[in-house]
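Asker: Task: produce atomic coordinates for the following.
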Amino acid sequence: MTVALITGANKGIGFETARQLVAAGHVVYVGARDAARGEAAAAVLGARTVQLDVTDDASVTSALAAIDAAEGRLDVLVHSAGVLETGLDGPAASRSFETNAVGIVRVTQAALPLLRRSQNANVVTISSSAGSFWAVTNPERPEFDLSLALYSASKAAATMLTVQYAKAEPGIRFNAVEPGTTATDMTAAFGIGRPAAESARVVVRLATLGPDGPTGTLSDEDGLLPW
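Answerer: Model (predicted):
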């Protein structure tokens, strides 16, 4: 039975990804910064939960230690925790990169010993085509007119981390995904996006790749994306 950990899984795409993996028979750990919200989400989903703040080393170490003690391995890691800063200053930049990029490193490093014990390990990073140089410089793409400098820059970093981890850990598949414009707390101010359950299907597809699946890619529901 596959063991999965999803960061930021008490709401949005992470929550719906957890729902779909649980429905498919996976053991799923809801990672949530707020323990009470994580417990509430897990109860709804029929999942398990760990308190996990991707910006805090002790929290991450404790969460992975708990999964190690209970399961002895990790088969799927989904990096879903993220922030969208609309401002452009030092504090906003720190928040953006601490969660969207540094958090990926913090959690991945703690999870690697467990992932290496899996016979079919997949790591999926919810990134964005807003971090694709190809997309933001292409007048035919909606990202061309998107003015979210910190979000785009931090997601470009997230995709690069995915590629570098894929090169460093050939026994584990690392892939980044553009899930599609989704109606979540992050996009509420813009009033845009499709239901999170639709976008979660894109994440689940990568989270359940077989041993011959791709690694080191950025893709959306239609296939590989240049970046």
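Asker: going forward, measure contacts between C-alpha atoms and count neighbours the same way
Answerer: OK.
Asker: Surely residue 110 touches residue 59?
Answerer: No. Counting by CA atoms under 8 Å, residue 110 stays clear of residue 59, with 10.6 Å between them.
Asker: Measure how buried the spatially closest residue to residue 6 that is not a sequence neighbour is and give me the count.
Answerer: Of all residues not flanking residue 6 in the chain, residue 78 sits nearest, at 4.7 Å (CA to CA, 6 or more residues apart in numbering). Neighbourhood size, residue 78 [other CA atoms under 10 Å]: 30.
Asker: Helix, strand, or coil at residue 125?
Answerer: Assigned with DSSP: H, G, I helix; E, B strand; the rest coil, residue 125 falls in the strand class.
Asker: In contact with it, which residues?
Answerer: Going by CA atoms under 8 Å, 6 or more residues apart in numbering, residue 125 touches 78, 79, 80, 158, 159, 162, 174, 175, 176, 177.
Asker: quick one more, to check against the first:
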Amino acid sequence: MTTTHHRRVAAGGLVLGPLLFTLADLLRRLIEPTGINSATTITRAVDQHRGAWLAAGLLSVASAYCFVAGVAGLITTASGRGARFTTVGAVLTGIGAVASVGHAVAFYSPYALYDTARITASDIEALDRASETSPLLIAIVVLFMIGMMVGPVILLFGMLRGRRTPVWSFVAAIVFVACGSTSGAAAGVLAIAAALAAFIPAARSLTAPSPIRLQHPAVQGSIQPR
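Answerer: Okay, here's the model as predicted:
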């Protein structure tokens, strides 16, 4: 596989990763009841939308692999102005993407299992509270949140400094992160648009032809008029 093919794969990952991630999040928002939810109410909602809930979980997991492929391409091509920010942001985003797999399994699976097992509401709430004190789950959630909330902003800031992406791509990254901590389906739709606006220019920077610098030969001697 040539360098060009590697860059195309990475560019595809930079588009598919954010797209699948935000689509999964939108499905989750549409399934979860509005307002303050308990583990019991979410379990009941999942029972009515089993297929969509499974799809959301699978999309979330798939997005992680795409994200990692994409940011790996940005790390290997980072150079010059903004390279340090780009690399740090890409690494953080990659860490967040890897952690998102554990986060997706820990979030999407239990509610489906609660319903399948037909356990009581009190048991559901007890298990949910116990999960919030698990050191492993806490570590995964922290890595996920830091990686996916801080990483993209630093990444796109570095690419902006390197003039690889426009300023509105950096602004879109901030909107993308802000939507993640905002409830409601409208925020989920906006997150999709913001994610694409942020990462498509980053993907294009991997496939766009590099500018050719003309090498001017040194002039030896002087040109005498005839």
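Asker: Any idea what the TM-score is?
Answerer: TM-score for the superposed chains, counting by TM-score structural alignment, normalised by the length of structure 2: 0.31, backed by 107 aligned residues with a CA RMSD of 5.0 Å.
Asker: Assign a three-state SS to the residue nearest to residue 6 of structure 1, would you?
Answerer: strand.
Asker: ok, now residue 75 of structure 2?
Answerer: Here residue 75 of structure 2 is recorded as helix under three-state DSSP.
Asker: Could you do residue 175 of structure 2 as well?
Answerer: The three-state assignment at residue 175 of structure 2 reads helix, by three-state DSSP.
Asker: tell me which residues in the lengthiest helix in structure 1 are buried?
Answerer: Determined from DSSP state H, the single longest helix within structure 1 is helix 149-168. Buried residues in helix 149-168 of structure 1, counted by 16 or more other CA atoms under 10 Å: 149-163, 165-166.
Asker: repeat for stretch 103-117 of structure 1
Answerer: Those would be 103, 104, 105, 106, 107, 108, 110, 111, 112, 114, 115, 116, for stretch 103-117 of structure 1 by 16+ other CA under 10 Å.
Asker: just those residues now: which is nearest residue 91 of structure 1?
Answerer: Closest approach between those and residue 91 of structure 1, by CA to CA: residue 103, at 16.2 Å.
Asker: Structure 2: helices as residue ranges?
Answerer: With DSSP H as the criterion, structure 2 has helices spanning 3-31, 39-48, 50-77, 83-117, 121-131, 135-161, 167-180, 185-207.
Asker: Could you give the number of residues near residue 220 of structure 1?
Answerer: Per other CA under 10 Å, the neighbour tally for residue 220 of structure 1 reads 18.
Asker: how near is it to residue 149 of structure 1?
Answerer: Counting by CA to CA, to the nearest Å, the gap from residue 220 of structure 1 to residue 149 of structure 1 is 21 Å.
Asker: Same question for residue 114 of structure 1.
Answerer: Residue 114 of structure 1 sits 35 Å away from residue 149 of structure 1, going by CA to CA.
Asker: and if you look at residue 78 of structure 1?
Answerer: As judged by CA to CA, residue 78 of structure 1 and residue 149 of structure 1 stand 24 Å apart.
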